[in-house]
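In: Structure, please.
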Amino acid sequence: MIAELIQKEEISNYKIVDAPEDHATELKEKLQNALRLGNEFKSKANIVFNTTAGPKRVETTIWNVTPDYLELKGGVNISTHSLLEIDY
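Out: Just a heads-up that it's a prediction; the model follows:
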């Protein structure tokens, strides 16, 4: 999937919308692994999510995961229902 790479600080410039297919359940294990990598090893994850302007990709550390959101540094939240891919 081709997604424009943006900086974490730019996320608030986009309206995040649900993905055409909800991948939250299938990505749950990857999210937990990315969270652990971030917390224990300060490792970054590639997160692809859906916006009204099309898919966007951000490379950052995941600080927290809830059933509905993943939290990035600086209090930036991305809806788990907008996720398209997670890679690390």
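In: can we go C-alpha only for contacts and neighbour counts from here?
Out: Will do.
In: all strands for the protein, in order.
Out: Along the chain, the stretches classed as strands by DSSP state E are 4-5, 45-49, 56-60, 62-65, 69-72, 76-79, 83-87.
In: here's the other one to compare against:
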Amino acid sequence: MNAELIEKETIDVTQIIPAETSLSEEAITRLASAQRLGNEFKAKATITFNTKEGAKKVYTTVWAVTEKYIQLKNNIHIPIKCVIDIEY
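Out: You can find the predicted model right below:
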């Protein structure tokens, strides 16, 4: 997948739309691991998500994962249903 890399400060949450497919159980587990890596080791992850302009990705620290959202720094929330992939 060829997603545009953007800075977290430029994420426009009004442009985020649901992904075509739901995350696998493995990807949900990777989200939890990315949160743990971010909180304990300040490690970053690459999150690919769907927008009206196509797939975007951001390289950042995952601060929290809730049932419905990924929380990034500066109170940015990406709906989990919009996430395409997560790598670390």
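In: contacting residues for the residue nearest to residue 7 of the first structure when sequence neighbours are not counted?
Out: Once flanking residues are discounted, residue 7 of the first structure sits nearest to residue 58: 6.0 Å by Cα to Cα, 6 or more residues apart in numbering. Neighbour list for residue 58 of the first structure: 5, 6, 7, 8, 46, 47, 48 [criterion: Cα atoms under 8 Å, 6 or more residues apart in numbering].
In: and if you look at residue 52 of the second structure?
Out: Contacts were defined as Cα under 8 Å, 6+ apart; by that measure residue 52 of the second structure touches 15, 16, 17.
In: Residue 39 of the second structure versus the most centrally placed residue in the second structure, what's the distance?
Out: The structure's the second structure has its C-alpha centroid closest to residue 47; by Cα atoms, centre = their mean the separation is 3.8 Å. Relative to residue 39 of the second structure, residue 47 of the second structure is positioned 16 Å away (Cα to Cα, to the nearest Å).
In: Perfect, that will be all.
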